[in-house]
Each structure stands twice: as C-alpha cells, then as structure tokens.
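S.K.: What follows is a predicted protein model with its sequence.
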Amino acid sequence: MSRAQQPSRRTVLTAAAAVAAALAGAAAPAAAAQRPTAEADDDPAQARPVDYRAWTTYREWRLGSARGVRAVAGSRPGVVIDTPAGRTDYTDPHTGTTATWEYAVWTAPVHLLTVPATEVVASWNAHTPAGTWLQVELQGTYSDGTTTPWYVMGRWAAGDQDIRRTSVDGQGDGKSGISTDTFAIGDASTGLRLTSYQLRLTLYRRPGTGLTPTVWRLGAMGSDVPDRFTVPPSTPGLARELAVPRYSQEIHKGQYPQYDNGGEAWCSPTSSQMVVEYWGGRLTPEQLSWVDPSYADPQVDNAARFTYDYQYEGCGNWPFNAAYAATFGGIQGVVTRLVSLADLETLIAAGIPAITSQSFLASELTGAGYGTSGHLMTVIGFTADGDVIANDPASPDDAAVRRVYLRREFENIWLRTKRYNASGKVASGTGGVCYLYFPARPAPHQRRALEAVGVR
C-alpha cells in the first residue's frame, strides 16, 4: 500500500463490497465437494468482535472432507495431494496461457462464527514447489438462512513461473462480495451477517508428477467491528522494545515498477521483510541474484515481487503477505484483527511484533509527516509513557525508520472503522487489521500471548 494521499487500489471496503455485491454470480469452483456437518467450537463465545479460526493439527486435517488429499503428521502437520481427484484446464488471466493441472480438494468442516460477521479474511501457510499452486475458497451461510456462492479468496503460488498469484474481482451475489482479499456484507446496516462458513482448498500440480503443495495452516478471521470514528483511550501497561530490523520502502522508489510502481508503494512487503528477518528468515544469494546488485536491501525487492497480486496490481494483498512470510522455514503468518493496544502490549511482552494497517491524514499522526489512504507499519514496542514505537517504512532511509507515535493518536487511526479523508468525505478505517508472524513452534509464553488475542 502506498503512503500517497490519493485513494489506494484497495478501495474502501464497505463501498467496494456494495459494488461487488451488485454483481451477479461468482466464479465456478474448481471442483465440487460435499458439505460436512458443522463442527463444535472448543472455545466459548467471547466478547471480542473478532473470531479467528484455523486448521493446523493432524486431527483437524483429518476432520475435513478429502477428495484426493491426505493428511500428513510430523512436527508441522498438513495436507498434500495423494491420488488426484481429476484434471482441469486453467487459463491464467494475466499471461493468457492455458495449462492442464491435476487437482485434489480438502474442505473444512463448517465453522459456526462466535461473532456473526460483516467481513471475513482468509489466510494460509504453504509450500508450493515449482509446478504446483493452490486455490482457497469460502462459502458461508447468512443470518437469513441463505447461502453464499463459493468465493475465490486467492490463487497462490510462492513463485511466479507457473501461475501469476491473483485475487479474483467481480464476485458477488447481491448480498455480499469480495474486495481483493476480503469478504464483506454489502450493506451491514440491514443487520445481515455471516453466521458460519467453510473453507475449501484445492491443490494443483503438473500432471504425471509426484509434486504436491503442502498446506500447514488454513484459517479465516471473521469480524463485526462496530462503526466508529473514535475509540476509547487505553491505559499504558508495558514498556519494552523489540530489536526488529529497519528497512525503508522509500530507498526503493523507481525499482522494478512492474511491481506496483516501485518502492513508493511497498510498505506491506517492506514491513513483512522486517519481521521475517526478526524471526531469522534469510534469503540466499541465489534467491536474490535476480535483483540489480547496485540496489541496497535487495531482500525488500524480493518481498515485493513475491507478494505481488497481479489482479490487485499491488503488494498489499494481506493474505499474500502472510503466505510469503510462511515460506521461510519455521515461521507462521496470519491475518487477523486486534481490538486494543492492550492486545499489542500482550504480544510485544511475548516478543512478537505486529504489522498494523491504518489510514490517516498528516494532521492525525504527529511526526509521520504524511497522510495515507492505506499504509502498513510494524509495531515493535512501547515507551515508558505508553507511546507506540513503530518501524515505519515510509521513511527516507533505514536509519529513520524507527518512529515514536503518540499512543492516543495511533490507537485511534488503527482501530477506527470510519474517518474523514482529505476531501472531507467519509472513508473507511481498517478496524485493527494486522499481520502476525510467529514461530512455527511458539514457546509456551508466546502461545499464551497468541491465544490471548484469539490466535492459535
């Protein structure tokens, strides 16, 4: 996402959902699957307006409906292609190339949302060797008892040689629609909500090979954050700063303009790369060999290339960033919403930074020096006064990336759902959206912190 003041390519979610919902019909699913019985939730309903649910364990993978896939155990359980369910042709809309693929399908049990949702964002962690890719879909049930189509939430590969990773525009049924990576009710003021959903995972490989994607985590965040221009102030509870690498997106301005016009718009992959390296993720010289050797921090260029969404025409697809982070050994990535700065303090206390998404005028965030219709930065700690310490990639160079932002200003621009833009018109806020990257095997105190903010 760009720090520029003009509207970002991720349009206002509520408006975009209303437009998308007016479009009839959704893309046909790649393969049919039966609808299993709804699962029972292990946790009681909580007051949080956010419900993140993921499938990660061998037992959970075994509970799904499988057509040509099998669950694998081990230190990082997942699902892989076993005996393909069939073959299908896929024409890549961004290259025009048609190819035949073998596929297999895993469908999650129905998840009953503890919070009937106005928005849902799926995310996943997977390994897709060359010659493989995957598709994630979502189908839900509305509070009026009707059912959504199967919506494509993303077509993804870690690389960009077999297919171009892409979101899918033009999906809607008159009640809801997909805005890049987000399912949204078209008019939440009617009271309509999504009460349950299923996720469907289709794994693809070149015919006649033994290749397979491996998916370790598949989940979705449903939420119903109330409309609000301001949020209640919080009380400081922590003073700590994490040693997260600092990278500027601005020093990449003009580099590889085919990836969203170069570094000016690379706040999301730049933030992702900071946290990936905090957790020990490193790229080899061979992986970076495609980058012009005269460019500083070539790993940021790499992150931009491999988070780029060819439909959205940008690097700010939320689940694509989480999936990129998880391509590094030992790292998991999720997209969720947090509800307060206390949530961030809980994570920082456990050594877990968070990448937050926010929009604001220059006058609303003291010291930023810019306004934005959508921007990602990395929260790395809190001062003794409770102010937010952030690695802000919209800085002139790496040395200037560390910023301290006033607590009250930061929590409001991040957690609100409504704001006034530079033209004085009502626009949306993200309502606490963030990326969380953390170890594949969290330490006990990290696990407890993640569970405290609704992630397991």
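M.R.: Noted; the coordinates are in hand.
S.K.: For the rest of this, base every contact and every neighbour count on C-alpha atoms.
M.R.: OK.
S.K.: what does stretch 336-352 contact?
M.R.: With C-alpha atoms under 8 Å, 6 or more residues apart in numbering as the test, stretch 336-352 has contacts from 48-50, 52, 121, 220-221, 223, 234, 236-238, 240-242, 353-354, 379-382, 411, 415, 431-438, 445-446, 449-450, 452-453.
S.K.: just the strands in the stretch 251-400 of the chain please.
M.R.: 331-337, 354-360, 372-382, 388-391 (DSSP state E, counting those that start in this stretch).
S.K.: Quick one: closest of the ones you listed to Gln258.
M.R.: Evaluated with C-alpha to C-alpha, the strands of the stretch 251-400 of the chain place strand 372-382 nearest to Gln258, the distance being 19.7 Å.
S.K.: another structure for you, compare them:
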Amino acid sequence: MTSPTSRRTVLAAAVAVAAGAVTASAGPAAASGGAARPKQGQQLVDNQAWTSGADWRSGAAHGVRVETGRRPGIVIARPAGTSSYTDPHTQKTATWEYASWTSPVHRSSVPATEAVAHWNAHTPPGTWIQVELLGTYTDGTATPAYVMGRWTAGDGDTDIRRTSVDGQGDGKSSISTDTFAIDTPAGGLRLASYRLRVTLHRTPGSRLTPTVWRLGAMASDIPDRFTVDASTPGYAGELAVPSYSQEIHKGQYPQYDNGGEAWCSPTSSQMIIEYWGRRPSAVDLAWVDPSYADPQVCQAARGTYDYQYQGCGNWPFNAAYAATYRDLSAVVTRLRSLNDVERLVRAGIPAITSQSFLATELTGAGYGTSGHLMTVTGFTADGDVIAHDPASPGDAAVRRVYKRHEFETIWLRTKRYNASGNVSSGTGGICYLYWPASPTAGQRKALAAVGIR
C-alpha cells in the first residue's frame, strides 16, 4: 500500500524550519528558553469567534448590514465601492462590488506563535469573500494585513478560484497557506492581539450577496514536544459515522490534488457532514462519472480544493465547505488531549484529527505518513481510539481501533523523527469540529468546555 502523503505537511515543515531544528540532545524544551514542558491540560489555545447579532454590531461595518434571526450574519447592504481583481488561476480580470466588516480588537489569552482563521458563509455564484488578519505583536508593532483566504463555494464561469495567498511576510511572521506563524518563536516575539476583516464581493449590479454567519480564529502557542503525557480514559462509546475510503478514488479527477490518494481531508469531512444528515444533491453530483462509487467524496475534494496550494488539505477551506451544508457550523481548533475528544464524542460530536507518524508508531495502521487526517468516532472500554481512517483499501475497512497513547502522541506532538532520522514537525493537536448551528444543550456545553462557542 502506498503511504498517504499530503502537501498539507509543507506548512508544518516550514514552521519547523523557521523555528530552527531541534536536535536529539536538545529535547522537547519549550520555545520560551527551556521552560518545563507544560501539562496537556494547561491553556495553550485561544478560540475567538463572532457569530451573534451583538457580535456583528460590535464591529466596523462598511456597506454591510446585520441579518438577524435564528442564525445572524452579515450581508452586503449598499456596496462601499468597487475593486478590480485579476484571478491568478484563470488570468481573468473583473470588477467587483464590495462591502466589508472589521471585528473589534481581540486580545488573545495566549500570546501566540500561530493562528488559523475560519469562517462559515454562503456564497452564491458570482460572489466571494476575503478574510484578513490584522495583528499586533507583543513588541507593539503591527503585522501586515494578511490574507487568510479568498473563498467561494463554487468554481463556475462567474466565480473566482478559491485560493490561499503565498508570499506574505514581514520578517517577523509569515503565512504558510492557511497558517499565520511567527518566524522565530525562540526569540520570544508573539502575536498579542488581532482583528479580522472580511470583505464581501459580488458582480456589479447583482442583488446576490454572500452571507457570513461565523468569523473567527484559533491562536496558539504549543511548545516543542516529542512526547506527550498519557491521558486517563474517561468514556467508552461510539458514534454511527459513515465509512468512506479515499483509496478507492485513486486516479479519479487528478486535477484535484492528484486524485483520491491525497483526499484524506475531504473524505474525513464528508463522513462527518453525512453523520449530521447532510448530503450533496443529485444536481451537485451530476458532474461525477456515474461509475464511481461514493461520488460525494469527489464533490468534497472539488469543493475544498485550494488552487494556490494545489491540494484539498487547506484546514479552513474544509471547515468552510462543511458549513455550506444546511445549518452546519465548523471550526478549526487545537485540543489538549483525548479527554477533550471523549467529552465531544459523548455529546455526539466526532472530531477530525491531523497526525503524522512512522509505520512503527501506530500499531495496525500498516503505513507511515508525513500528514494525514482521520475521524475519531469513539473509544473502547479500554480507552483505545476508534477511528475512521480513510487511508483504508475500501469502505468496509475504514473503521479501525488504535492504541490510545500511540494515537495521542502522533496527534499532539509538535516534533518527531522521520524515516531518515531527521527531525520533522507535527501538528500539535489540530482538529476540525462540525456540529449543527442549533446544538443541544449537551453539545453546547461540550463545545464550551473545549473553548468553542
């Protein structure tokens, strides 16, 4: 079996290089200069989101208005102006009406080395949004206005191509596809606070508008660590999540990240979208070859594809894709341990986790990977992890049971040794969470416990 790989790992590798290689003799000392490795329960992550009518009214609006109701959001009311955009992927230049909303300043509870934005939005054909981060460092200086993504759900003739933006940096920080990162964390500089700006675009003269329901970011400062503390099992149970294999899509639609072998992220996303009872329509799937099994996985790959990154593993793009389905909310965050996942699963919320490992580090996987997404759907009576692993030969083989501490280690660590014996980076507990826009009281409590509202 070919080891699943993802160009998504380039992001983590870039951060590792910027931070400086960690040698075996150095060990997993914290970037702050040798501080003791914190316990997993310590707060290392700050989550912020604007979602309510009061939230939207608290920002600076330029041509947008707040739509109230069960799911408040912002829409274009009267365009603030027009702008020209040359799409780097189609070479088409077009004029767009725009309006914008800028959040109040959010001072992170965690002075951060990294930040990942997310958004939940409806973008009809001929509309799109741009999300920017405008930060302040702990030395009091300002970051550039960093573009965190240009997003639209479609890819038709009237649409731009959804894209991340490369080449952004100021010598202190930079953007790697979807991730803001301090270039040299060992120097002590951090992101102290930020505002998010979302700009809504539409074809001039159109009455259509994007609707943005959620805008937020996860800021974090996860110190270098090769190992993590073992968590104590606290819950046994399993959610009835559909099983889809990415491997059965090998060779299908290679224009989307070389076909199914690299589709771990959209395949995992599709499993959870369908767990919540949402599916693409027959019209949505009409473009897929009818001989292909599980065409909705092909649709997810197409709908998450980042034309700059040339892959389907852009974290906020996967969350944004999930939120295109009726009344789903989605975020990118980091969790502290498998106890956080247990709390979510107990409330009925599965979690999509990102990890990298050698074949010898995850018993029963049968492969190694430099970056891979799985869905945690439950826990055995012994506390081991029940995961839906899309890197399986077929749908029937997707459900796996992995040893608890092995799984926790490969997911939470930030440093690891690769097959060549060199130091590579890990994702430090990155996770996607998707849930109904109107959660139950128990679900709301579980989300709040991991910092999500």
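M.R.: Here it is on my side, so go on. Everything quoted here is computed from the prediction, not taken from an experiment.
S.K.: Quantify their similarity with the TM-score.
M.R.: For this chain pair, the superposition-based TM-score is 0.93 by TM-score structural alignment, normalised by the length of the second structure; 430 aligned residues with a C-alpha RMSD of 1.5 Å.
S.K.: rewinding a little: format the strands of the stretch 251-400 of the first structure as TSV; extra columns: mean neighbour count and distance to Asp144 of the first structure.
M.R.: Formatted as TSV, those follow (neighbours: other C-alpha atoms under 10 Å; distance: least, C-alpha to C-alpha, whole Å):
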stretch	mean neighbour count	distance to Asp144 of the first structure
strand 331-337	27	25
strand 354-360	25	32
strand 372-382	26	33
strand 388-391	25	42
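S.K.: Between those, which one is closest to His111 of the first structure.
M.R.: Using C-alpha to C-alpha, the nearest of the strands of the stretch 251-400 of the first structure to His111 of the first structure is strand 331-337, at 16.3 Å.
S.K.: compared with the second structure, how much does that closest one deviate?
M.R.: Taken over the aligned residues, the distance from strand 331-337 of the first structure to the second structure averages 0.4 Å (mean C-alpha distance after the TM-score superposition for the first structure).
S.K.: and that strand with strand 354-360, angle?
M.R.: 40 degrees (axes from the mean of the first three to the mean of the last three C-alpha atoms, to 10 degrees).
S.K.: Can you give me the distance of the residue nearest to Ser438 of the second structure when sequence neighbours are not counted to Thr211 of the second structure?
M.R.: What sits nearest to Ser438 of the second structure in space, not counting adjacent residues and going by C-alpha to C-alpha, 6 or more residues apart in numbering, is Asp327, at 7.6 Å. Separation of Asp327 of the second structure from Thr211 of the second structure (C-alpha to C-alpha, to the nearest Å) stands at 13 Å.
S.K.: More neighbours: which of these two?
M.R.: Taking other C-alpha atoms under 10 Å, Asp327 of the second structure and Thr211 do not tie; Thr211 has more neighbours (23 against 15).
S.K.: any idea what that one aligns with in the first structure?
M.R.: Aligned by TM-score structural alignment, Thr211 of the second structure pairs with Thr214 of the first structure.
S.K.: list the contacts for the residue nearest to Ser438 of the second structure?
M.R.: By C-alpha under 8 Å, 6+ apart, the contact list for Asp327 of the second structure reads Pro436, Ala437, Ser438.
S.K.: What is the corresponding segment of the first structure for stretch 193-200 of the second structure?
M.R.: Using TM-score structural alignment, the residues of the first structure aligned to stretch 193-200 of the second structure are 196-203.
S.K.: post-alignment, the matching stretch versus the second structure, mean distance?
M.R.: Stretch 196-203 of the first structure sits 0.4 Å off on average (mean C-alpha distance after the TM-score superposition for the first structure).
S.K.: Quick one: distance of the longest helix anywhere in the first structure to the chain centre.
M.R.: If you go by DSSP state H, the first structure has its longest helix at helix 267-278. Centroid separation for helix 267-278 of the first structure versus its chain: 13 Å, with C-alpha atoms, centre = their mean, to the nearest Å.
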